[in-house]
Structures are given as C-alpha cells and as structure tokens.
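**Student:** Sequence below, structure please.
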Amino acid sequence: MALDGIVIANIVKDLNDYLLNGRIYKIAQPENDELLLTIKNNREQYRLLLSASASLPLVYLTSENKPSPMTAPNFCMLLRKHLSNGRIVSITQPGLERIINFQIEHLNELGDLCRKTLIVEIMGKHSNIIFCNDEDMIIDSIKHISGQVSSVREVLPGRTYFIPETQQKSDPLSAGPEDFEKNVLSKPVPLSKAIYTSYTGISPLAAEEICFRASLDSGLPASALTPDEMLHLSHTFVRFMDDVRNGEFEPAIIYNGKDPVEFSSIRLSQYADLKTVTFSSISEVLETYYSEKNTLTRIRQKSVDLRKIVQTALERNRKKLELQLKQMKDTEKKDKYRIYGELINTYGYSLQDNAKSLEAVNYYDGETINIPLDPDLTPLENAKKYFDRYNKLKRTYEALSKLIQETEEEIRHLESISTALDIALAEEDLVQLKEELMDYGYIRRKHTAKKTKITSKPFHYISSDGYHMYVGKNNFQNDELTFKFAIGEDWWFHAKGIPGSHVIVKTNGDKLPDRTFEEAGRLAAYYSSGRNGQKVEIDYTEKKNVKKPGGGKPGFVVYYTNYSLMIDPDISGIQQV
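**Tutor:** Got it, this is the predicted structure:
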C-alpha cells in the first residue's frame, strides 16, 4: 500500500502527540534525499526520519540512528543555520493531501523571533522536502525542480510555494452524502476507481475497503448502482471519513504467513482471512513493514541469478521428461510385436506363398487378430522381423525407464532448491544453495576460488510444550538434521509428495503431546511449496524409519512406515529461537 492521505493523517496525529512544542536538537542528512531530525520534548529524545526518495518516500519516528557524511550537504547546513534549537509549533496536513507542514519557531541572527515552514511532500517520484519562510517563499529544497523538468511547478529558491492541482479531486474530509453521489455516480468506471479518482488522499486499497464495508462489488460500474445502494455506499463513505477526521486509527500490518502483505491505518475488513498484527503507532508499522519488505526484496534480488539458473534447468528437464514419456509411449507396442512373431511361428506353416497377412487366434486372450506380412519374406523372416522390433523397443523401454527415473529425480531436486530459495531469509542461506548448484554442475566452480565458509543454520523453534523443533533451510541442512543430528526416537516431518524442509522434533525420550505434533506439522507445511494452500498433507514418523537410498541426491529419503495429518501452514503462534 502507498502512503495515502489517510496514513499521512495518522502520521500527523502521532507526530503531534510526540513532537509538538519539542525542540530540534540535531539535523543530519544521511542520504541525498533524506533528513534525520533529533528532537527533544517532554524529557524524551525522538528521531524523525524524512525521506523524499523517489522509490520509497517515508516519514516516521525511529529508534535507529544513521551514519552521516563527513561533510554535511548544503541543504543540511542551511537547515542547521535556521532551525537548530527551533521549536515545533504546529504539524499539519492540508486537507487529506500527502503533505506534512512543520511550522518551526526560532531566533534569527538579530535575536528576533520568526517562523519557518518545513514541508514534506510524499508523492512518489515527485516527493520533496521544501524549506519556506513565513510568506511561503521557497528558501531551498532537497531537490531542485526547474521549469525544464516540470511545467506544473518550479521548486527553486525565491519561487512562491503552492500545492499543484493537477487532478480535479475533492477533499473527502468535507464531503457529505450528496457530494459523494454527485462525484462518484458521474464516472463510467468501476466503483472503487470512481471513489479514489474523485477524492484526494484515497488510495485504491481504501476505496476497496469502503466498497467491502458497504457489501458492494468494487468492480461494478458506479452507474449500475440502485438509489438504495448508492445511499448506503455514501453513508459508509461518510462514516469511514468520520473515523479519519476523529483520529480513530488502527495501525496494523496484514500478514500472509510470515510475509507482510499490506499495512494500513484503518481496520481492513477485506483481509479477515489473513493475520492482522496491530501496533501502537503508525511509525512502528512503517518501520517494521518496510524493514521486513526490504529484507525479502533484497534477498529476492540477490537470488535472481540463482533462480534463473534453477528455472532454466527445470524447464530443460521438464521438456526432456515430456519427450522421454512420449518415446516411452511408443514402446507400448513392443508386446504386440512379440505376440505377432510368436503367432507367425505357430501358424505360419498354413500360409500360402506371398501372403500379405495372417489371421490367427491370439492364445493369450482368445481373440482373432490380423497380422500384416511382407509378401517378399518367408514366415520365418516375417517372425524375425517382428521379434527384432520387439527387442529394439524392449531395449528402448529399459533405457528410457532409467532415464525417466533420473530426470524425475533431477526435477525433484531442482524443485527442492527452488523451494529453498523461496524460504531463504539471509545472504548466508544463499551461499549454501549456490554451493549445492556448484556441486551438481549447474554452476561452474572457478578453480581459483576457495570454497565459501558456510554459516547458515537451520531454523530453530520451541513448541508450546517446550520441545525443540528444527527446520532445514536447504537439502544439505535437511540431510544433516535427519542423519547426523536426529537420533532414532526423534520425530521427522515432511510435506507429502511435494518439495519442502525436513522438520526434526527432539523428544528427549518423552512421548510427544498432540499439540507439538500439530505445531511441527505446521512448520513442515509452511516450509514447503504448499505454504500458500489452505491445507497441506504431512507425513511424520520416527527418525529411525527414514533411510537414505544409495546414490540419492541431498534431501532425498525413503520411508515405509509413517502417519499422516492434514494441517494449515500457519506458524504465527510458534516461538522462534
């Protein structure tokens, strides 16, 4: 979700609670488009991050400091000159715009009290931090925007600051039911789009939520609503905006398993089937969400090359398997040719010279069949011809059976690596996966390169009953957990018939409670390729029943005694060490 006007309103409310009347103690510019202000208020110290990054503009309170360059940039030096020890007298948001105005009171060089405004615009690639005097004249900005870059507004020292009105949108905070009907009904677009294109600060997610609360399909054309439906929707919209106007926010992150899906300042009824984690402030939400999202994004970016290698190899092997299965289907005729040869040997004495076919009773099923013959060959030669075809197809069948088995094992191995890439959370997890790809020839190992030190460790959880549970992050760790770490009476879990992690539960000789079996099953379901499903079937057995076949690839095991359970892949309540 983008930082829409509703989230900005939540940020402004929090900043007023913590920073109003506080004094600016330090000003730093850790990045070219980012400020970090240290503010003291009510005997507490706060850090306020202001980012005008084109890719990720943000405003939130943070506990973390950031290193600054040895020489402060000019914009930072200017702010220090004017705003050091300045007092924040107001923090406001114009309408529901994605803009925050910090009005700061300070003493000038002559000791006179004056006011300046620091304006933070959160507008995607157009984001900026602008410093103005009390007459709305721009003193400077973190990004200079000339007339050559933007024909709408110049952001340069000496220009007058104004909010560009590039889209004709209404202020939702002052909208009533009649105004809502007039704005929305006139647009020949889907309902949710009609809402967010009519009002400032309403994101597509917020528009979807309004439609959901009104129990209306957001994809319907706005003009298709009945008068009663439109009245109900307009009242839902007004109540929704009343919550925003009154500051009744519920900052939260929506998770699908462990993955953050959305964040919001309002309760999202449309995600009732997913896990919602609430926070005390929107700053915590933003810091947590983007920290987790950045971790996943960074690992995905670093694993792009590995994923490409795995995907290419998978596609090649799947095509090979498809061709092999097609060739195998052709070998199904082999028994027919053997029977033809046998029947010609049995009944061939009755054939006339130059016969083109033989009609005979198949003594295997009692049916009469017609066998084509080459009239230029003797019965014995015709029989030999069919036996030769049979033997050739039999050899092909035997060779293909082995090749198909090898190709299927290769596909399973690659799919298991692909699943391991999906659950990798750190760079050291990728190192071991790269080593595995090198060991099996998917990546050429450089002769001069030293073998990389492996520091990745399995996931470690503790069940509600206090038992230690371990989850392999890749095939090497799966083998190590199952055959080196676990002992005979420990329990082993794995998703049935799909790639996934080995889960080991240390029993310490105890009989495991049912709740621990369920939690270990959830771990096996979550750390498998079925993690996005509603239910996953899990096989589990004592470790002593799990064997490693000779020549088997890493992570591949066999077992003949096991129990099964169906479980959902939700591990939100399981404690991770």
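**Student:** Going by C-alpha atoms from here, please, whenever you check contacts or count neighbours.
**Tutor:** Noted.
**Student:** Let me see the ranges of the strands in the stretch 251-400 of the chain.
**Tutor:** Secondary structure of the stretch 251-400 of the chain (DSSP state E, counting those that start in this stretch): strands at 252-256, 259-264, 275-278, 357-361, 368-372.
**Student:** List the contacts of the longest one.
**Tutor:** For strand 259-264, the external contacting residues (Cα atoms under 8 Å, 6 or more residues apart in numbering) are 1, 7, 250-255, 285-286, 289, 292-293.
**Student:** 7 Å instead?
**Tutor:** Contacts to strand 259-264, defined as Cα atoms under 7 Å, 6 or more residues apart in numbering, come from residues M1, V7, P251, A252, I253, I254, Y255, Y289, K293.
**Student:** So which of the strands of the stretch 251-400 of the chain is nearest V152?
**Tutor:** Closest of those to V152 is strand 259-264, at 30.8 Å (criterion: Cα to Cα).
**Student:** Does E97 touch I6 like I think?
**Tutor:** No - contact between E97 and I6 fails when scored by Cα atoms under 7 Å: they sit 8.8 Å apart.
**Student:** and for comparison, fold this next one:
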Amino acid sequence: MALDGITIANIVKEMRDALLGGRIAKIAQPEADELLLTVKAPSGQRRLYISASASLPLVYLTDENKPSPFTAPNFCMLLRKHIANGRIVSITQPSLERIIVLGIEHLDELGDLCRKKLVIEIMGKHSNVIFCDEDDRIIDSIKHVPAQMSSVREVLPGRTYFIPDTMHKADPLTISESDFAALLRQKPSALSKALYTSLTGISPVVAEEICFLAGLDSALPPSELSDDLMTHLYRQFSLFLDQIREEDFHPAIYYRNNEPQEFASVPLTHLEGCAYQEFETISQVLSSYYAVKNRITRIRQKSADLRHIVQTALERNRKKYDLQARQLKDTDKRETYKVYGELLQTYGYQAEPEAKEIEALNYYTNEMIRIPLDPTKTPLENAKRYFEKYNKMKRTYEALSHLIVETRDEISYLESVSNALDIARTEDDLAQVKEELTQSGYVRRKFTKKKEKFKSMPLHYISSDGYDMYVGKNNFQNEELTFSFASGNDWWFHAKKVPGSHVIVKSQGEDMPDRVFEEAGKLAAFYSKNNGSEKVEVDYVEKKHVKKVKGQKPGFVIYHTNYSLIADTDISMLKEVSES
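**Tutor:** Purely as a prediction, here's the structure:
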C-alpha cells in the first residue's frame, strides 16, 4: 500500500507534535533522493527521514542515523546555507494531498528574519523535495524536472511552485453531498474505483473500507445507486472522514499468514482473516512495515542467481522427462512383436509366397490376428525381424524405466529446492540452500580454508494448545528435524506428493488435541508448493514410521502407515517464535 492522503495526515499530526518549534540542527543527504533532518525540539532531539525515491517514497520520524557521503551533494549544501539552525514554525498538508509543507524561519546573511518552505511531495515516481521562498518561487529541488520530462509542471530554480491538478479530484474534507453524488455518477467504473479516482487522498484500500462500512458492493457502478443509497454512502463517507478531521488515528499493520499485507492510520474492518498489530505512531508502522518488505525484496534479489540455476536445471530435466516418456511409450508394442515372432515360427509355413500379411490364431488370447509381413523375406526371416524389434524395445524399456524414475526424482528434488528459496528469510537460509546445491553438483564449490557455518534455524511455532511445532526451511533442515531432532512419538507432517517442508510437532508424550493436528496440517500446507490452494492434502504419521532412503538426496523419506487430512493455508492463528 502506498502512502495515501490519510496516512500523510497522520504523519503531519505526528510531526507537529514532535517537531513544531524545533530547530534544524543537522541536514544530511545520505542518498541522491534522500534527506535526513535532525531537529532539536522542545520534546527532545528527533530525526525526520525523507525519501523521494521513485520506487519507495517515504517520510517518517526515526531515531536511527544513516551514514552520509564524504562530500555533501549540492542540494544538501544549499539547504545548510539557508535553513541550518532554522526553526520549524508550521507543518501543513494542503487538503488531503500527499504533500507536506514545512514552514521554516531563519536569519539571512544580514541577520534579517526570513521564511522558507520545504515541500515534500510523496507521489510515487513523481515524488520530490522542493525548496521554495515565501512567495512560492522554487530555489532548488532534490530532483529537477524540465519541460522535456513533464508537460504538466517544470520543477526548476526560478519557476513558481504549484500543485499540479492532473486528475481534477475534489477535496473530500469539504465536498458537499450534491457534488459528491454528481462526481461519482459520472464515473462508469466500479464504486470503489470511482471513490479513489474522484477524491483526493483516498487510496483503493480506503475506498473498499468506505464501501464495506456502508454495506454496499464495491463492484457496483455508482450510476445504479438510488438517491437514498447515495445519501447513505455520503453519510458513511463523512463519518469516516470525521476520524481524520478529529485526528483520531489508530496506526496498525495488517498481517495475513504472518506476512504484512497492508498498513493504515484508520481501522480496516473489511480485511477479513487478517490479524493486525497496533502501534503508537505511524512512523513505527512505516519503519516496521517497510523493513520487512525490504528484507523480503533483498532476499529475493540475492536469491536470483540460485533461482536461475534451479529453474534452468528444472527446465532441462522436464524436457528430458518428456522425451523419456515418449520413448517409453514407443516401447508399448514390444510384447506384440514378441507374439508376432512366436506365431510366425508356429504358423509361418502357411503363408503364401510374397504375402504381405498372414492371419493366425493367437493362442494367448484365442483370437485370430493379422500379422504384417515383409514380402521380400521368408516367414522365418520375418519372425527374426520381429524378435530383433522386441529385444531392442525390451532393452530400451528396461533402461528407460530406471532413467525416468531418476529424472522424476531429480525434478522433485529441484522443486523442493525451489520451494526452499521461496520460504528463505535470511542470507543464512540462502547460504544453506547454496551449500545443498553445491553438494548436489549444481553449483561449483569455491576453494576456501574457512569451513562454512550456518546460523539458519528451522521455523518455530506454538500451537493454540501450547505445543511446539517446527518447520524445516530447506532439505538440510528437514533431514535434521526428522532424523536428529524429533523423537519416535513426535508427529511428522508433509503435504502429500508435492515438495514442501517437514513439520514436526513435539507431542510431549501425550495424546494431542485434534486442533493441534489441524494447525500442523495448515503449516505443512502453507510451506509447500501448494501454498495458496484452498484445500491441500497432508500426510501425517508418528516420526518412528518415517524412514530415510539410502542413497537418496537430503530430505527424501518413505513411510507406509500414515493418516491424511485436508488443510487450508491460513496460519494466522499461530504464534511464531523468533529465532534466538
């Protein structure tokens, strides 16, 4: 979820409480599109982090510092010249725009009191930080936007600053009921889309929430709403916005299956099935939310090379398997050729000279069959030819029957490694997967005297009834969990016939409640290739019945006496224990 106008309103309130009246003690520019202002306020020293990154624009209060380049960029030097030690006298948000304006008082070179504006625009790829004088003349900006880049607005020194009105949206805080109805009804799209495309600062997720609170289908076109329903929607919309007018914010992150899905400054009651965590400040929300998102993105980037290796090997083995399957199918006629040869040895004397076929009794089925003949050969020579075909196909069948099993096992193994890359959370997890691929011959080992040590640990969950449940993140961990960590009476779970994690439940030597089995099944389903399916079949058995196959790759097991259950992949009810 991007920062919408409501989230910005929450940030502005927080900034007012923390920074208003404070003096700017330090100005840094850690990256080309980032600013870090250190402010000494009456409540203490705080830092304001501003990012105008096209991919992740952000603004929030933080206690963390970031290293700055040895030589400060020009924009940073300009800000230091003008507003270093300046006092923040106002923090405003025009309407519900994604814009924050800092009013700053400072003394110029002659000692006269001057006022400047630092405008922070959080607008996706168009985000910017613009420094203006009191008359809205642009002094400079962190990003220059010439006419060649934008026909809507130039952002260059000397130009007049204004907010571009490209979408012609209305102010949700002041719009009347009649204007609200007229604006929505002219939109041919769904109701939720009409809301966020017509009104400033309303995001798609907030539009869904407004429709949900009003009890209306968000996919319904606004033109189909009666006057009474439109009045009801406007009243619900106004009640919702009262939270923003009264600055009644409740910052929270919403989680689905322990992964952050959304954040918001107001309650999102329409997100059914999501757990949520409330925070004291929106800055804590943004810092926590994007730290997790950045970690996931970083791990995916770092795993790109390993993914490419695994995917290439998978494609190669799948092509090999398809070819072997076709060749194996071609051997289906081998027994027919054997019968042809035997029948020709028995009845071949009945064949007419240069005949192209012979009809004979198949004494295996007691039916008459026609046997094609090469008219240039004798019946015995034809029989010899069929036996040669039979023997060749028999040898091919025996070889392929062994090879196709090996290829199928290799595909299953590579799919299990791919699944391990999907659930990897740390660089140590990736290092363990890389070591596994190295031992399997897919990655060349680099010579080093230092022995590789892994800090990666299995995932640890607590069931609703207090039982410890462990999930292997890769095949090494699966093997360790099943054959070293688990005891004989512990329970073992795995998604049926698909790559996935081994799940071990420590039974404590007790008969566990049915709910524990259901929750462990959910874990096995979630951490499998079938994650996302509504129903996943999961096998479970006491660990003592799980056996390692000699010579097989790590994580591969067999079991014969097992139970099965059907599970979904919702694990939001489970508490995860952080790695120590």
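**Student:** Send over the TM-score of the superposed chains.
**Tutor:** Once superposed, chain against chain, the TM-score is 0.88 (TM-score structural alignment, normalised by the length of the first structure); 576 aligned residues with a Cα RMSD of 3.1 Å.
**Student:** hang on, the earlier thing: closest to L79 of the first structure out of the strands of the stretch 251-400 of the first structure?
**Tutor:** Smallest distance to L79 of the first structure across the strands of the stretch 251-400 of the first structure (Cα to Cα): 31.9 Å, for strand 259-264.
**Student:** on average, how far is that closest one from the matching bit in the second structure?
**Tutor:** Comparison of strand 259-264 of the first structure with the second structure after fitting gives an average deviation of 2.7 Å (mean Cα distance after the TM-score superposition for the first structure).
**Student:** can you give me the end-to-end distance of stretch 189-208 of the first structure?
**Tutor:** One end of stretch 189-208 of the first structure to the other measures 14 Å (Cα to Cα, to the nearest Å).
**Student:** next one: stretch 328-338 of the second structure
**Tutor:** So stretch 328-338 of the second structure: terminal residues 17 Å apart, Cα to Cα.
**Student:** do stretch 194-212 of the first structure as well
**Tutor:** 15 Å.
**Student:** And the helices in the second structure?
**Tutor:** 5-19, 74-83, 177-185, 191-198, 204-214, 227-245, 282-302, 304-330, 334-347, 379-423, 427-439, 475-480, 514-526 (DSSP state H).
**Student:** Throw the ones you listed into a markdown table and include mean neighbour count and distance to I120 of the second structure, thanks.
**Tutor:** Formatted as a markdown table, these follow (neighbours: other Cα atoms under 10 Å; distance: least, Cα to Cα, whole Å):
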| stretch | mean neighbour count | distance to I120 of the second structure |
| --- | --- | --- |
| helix 5-19 | 22 | 11 |
| helix 74-83 | 17 | 14 |
| helix 177-185 | 17 | 29 |
| helix 191-198 | 23 | 22 |
| helix 204-214 | 21 | 22 |
| helix 227-245 | 16 | 20 |
| helix 282-302 | 17 | 16 |
| helix 304-330 | 15 | 34 |
| helix 334-347 | 19 | 77 |
| helix 379-423 | 18 | 37 |
| helix 427-439 | 19 | 35 |
| helix 475-480 | 21 | 47 |
| helix 514-526 | 24 | 41 |
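**Student:** quick one, which of the strands of the stretch 251-400 of the first structure is nearest to T396 of the first structure?
**Tutor:** strand 368-372 (23.2 Å).
**Student:** if we can go back for a sec, mutual contacts of E97 and I6 of the first structure, please.
**Tutor:** Common neighbours of E97 of the first structure and I6 (Cα under 7 Å, 6+ apart) are G201.
**Student:** Number of residues surrounding the closest residue to V505 of the second structure other than its chain neighbours?
**Tutor:** Among residues not flanking V505 of the second structure along the chain, M469 sits closest, at 4.5 Å (Cα to Cα, 6 or more residues apart in numbering). The tally of other residues near M469 of the second structure (other Cα atoms under 10 Å) stands at 25.
**Student:** quick one: contacts for M469 of the second structure?
**Tutor:** H460, Y461, I462, S463, V503, I504, V505, K506.
**Student:** Which of those residues sits closest to Q345 of the second structure?
**Tutor:** Distances from Q345 of the second structure to the contacts of M469 of the second structure, taken by Cα to Cα, are shortest for V503, at 60.6 Å.
**Student:** The closest one against H494, yeah?
**Tutor:** Yes - assessed by Cα under 7 Å, V503 of the second structure is found in contact with H494 at 6.4 Å.
**Student:** between these two, which one's more packed in?
**Tutor:** Using other Cα under 10 Å, the more surrounded residue of V503 of the second structure and H494 is V503, with 30 against 26.
**Student:** Check the gap between that one and N419 of the second structure for me.
**Tutor:** 14 Å.
**Student:** quick revisit: anything in contact with each of V503 and H494 of the second structure?
**Tutor:** A524.
**Student:** Count the residues that sit near K117 of the second structure.
**Tutor:** 25.
**Student:** ok, it - contacts?
**Tutor:** With Cα under 7 Å, 6+ apart, K117 of the second structure has these contacts: V101, L102, G103, I104, F131, C132, D133, E134.
**Student:** go again using 10 Å as the cut-off
**Tutor:** Shown in contact with K117 of the second structure (Cα atoms under 10 Å, 6 or more residues apart in numbering): 83, 88, 90-91, 100-105, 130-139.
**Student:** ditto for K543 of the second structure
**Tutor:** 482-483, 486-493, 504-505, 559.
**Student:** can you check D273 of the first structure too?
**Tutor:** I254, N256.
**Student:** hey, which of the strands of the stretch 251-400 of the first structure is tucked in deepest?
**Tutor:** strand 252-256 (a mean of 21; mean count of other Cα atoms under 10 Å).
**Student:** mean per-residue distance, it to the second structure?
**Tutor:** Strand 252-256 of the first structure sits 3.0 Å off on average (mean Cα distance after the TM-score superposition for the first structure).
**Student:** Show me what that strand is packed against.
**Tutor:** Applying 3 or more Cα pairs under 10 Å, 6 or more residues apart in numbering; DSSP states H and E, one finds that strand 252-256 of the first structure contacts strand 259-264, strand 275-278, helix 282-302.
**Student:** what would these look like in JSON lines with distance to G22 of the first structure?
**Tutor:** Formatted as JSON lines, these follow (distance: least, Cα to Cα, whole Å):
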{"stretch": "strand 259-264", "distance to G22 of the first structure": "27"}
{"stretch": "strand 275-278", "distance to G22 of the first structure": "27"}
{"stretch": "helix 282-302", "distance to G22 of the first structure": "18"}
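**Student:** just so I know, which of the ones you listed lies nearest R47 of the first structure?
**Tutor:** Of all those, helix 282-302 comes closest under Cα to Cα, at 10.9 Å.
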